[in-house]
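Student: Structural data only, the sequence is not supplied:
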């Protein structure tokens, strides 16, 4: 995936509102987890934007996101619990795009995509 253009407004929001007091990798992971915990309303429908090695989902599929994964699991990246057919699976949030969700959910996920797609890490 090619790197997206720099979005100054989004960069500032992420820096000043999400990871503002995060100085270590663990603090950064916790900051993102807490932010998403506050902003995401479950359940919401999402489309798989790309296949990823850490996930059984295929591009274009639709799932229902039912919860944010436990903070211990989100120390490397942000994961969510999603209903895929009759199974609940843990998948990277970077893989999903909300299709039926409120503005807060769409913006929070877009912020995470921006962070992830620009190669930022905890």
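Tutor: Noted; the coordinates are in hand. What you see is a predicted model, and the numbers here were worked out from it, not measured in a lab. Numbering: from 1, shown residues only.

Student: CA only for contacts and neighbour counts going forward, please
Tutor: Noted.

Student: so where do the strands sit in the chain?
Tutor: Assigned by DSSP state E, the strands in the chain fall at 44-48, 62-68, 79-84, 87-92, 96-100.

Student: Among those, which comes closest to residue 17?
Tutor: Proximity to residue 17 (C-alpha to C-alpha) singles out strand 62-68 among those, at 19.5 Å.

Student: okay, now the one to match up with it:
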């Protein structure tokens, strides 16, 4: 399968499984949240791929991702809760790259990275 075929398959999966029947911003956010929460196997280790103003993580740091953050935190983009130093806090999923995860988790995170990277919004 070529990269173009893979991207078409990803676009189709997103359209038909994740944001299907979503008519507004809130419904698209719920679709993504539900897909990620149901598909990702928590906990997993992840590496920060870049700094973000809303996150204390620096590029290259690793953290244990323990769950999806609240749906309220994920109304504009998907946030996950990490164990970091001596506390738990939410960070953008787009900032993290999973390390040694199962194929479903890898695909789900890649789907979100694709959506976010293309500039798609809820």
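Tutor: Arrived safely. No experiment lies behind these values; they were computed from the predicted model shown.

Student: quick revisit: mind putting the strands of structure 1 in JSON lines, mean neighbour count included?
Tutor: Below are the strands of structure 1 laid out as JSON lines (neighbours: other C-alpha atoms under 10 Å):
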{"stretch": "strand 44-48", "mean neighbour count": "19"}
{"stretch": "strand 62-68", "mean neighbour count": "21"}
{"stretch": "strand 79-84", "mean neighbour count": "20"}
{"stretch": "strand 87-92", "mean neighbour count": "16"}
{"stretch": "strand 96-100", "mean neighbour count": "20"}
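
Student: Next up, the contacts around residue 30 of structure 1.
Tutor: 71, 75 (C-alpha atoms under 8 Å, 6 or more residues apart in numbering).

Student: Identify the residue spatially nearest to the residue nearest the centre of structure 1, adjacent ones excluded.
Tutor: Nearest residue to the geometric centre of structure 1 (C-alpha atoms, centre = their mean): residue 93, 3.5 Å. Counting by C-alpha to C-alpha, 6 or more residues apart in numbering, residue 79 is the residue found nearest to residue 93 of structure 1 once chain neighbours are left out, at 5.2 Å.

Student: Residue 62 of structure 1 now?
Tutor: Spatially, and ignoring its direct neighbours in sequence, residue 62 of structure 1 is nearest to residue 47 (4.5 Å; C-alpha to C-alpha, 6+ apart).

Student: which residue in structure 2 lines up with that neighbour?
Tutor: Matched to structure 2 by TM-score structural alignment, residue 47 of structure 1 sits across from residue 47.
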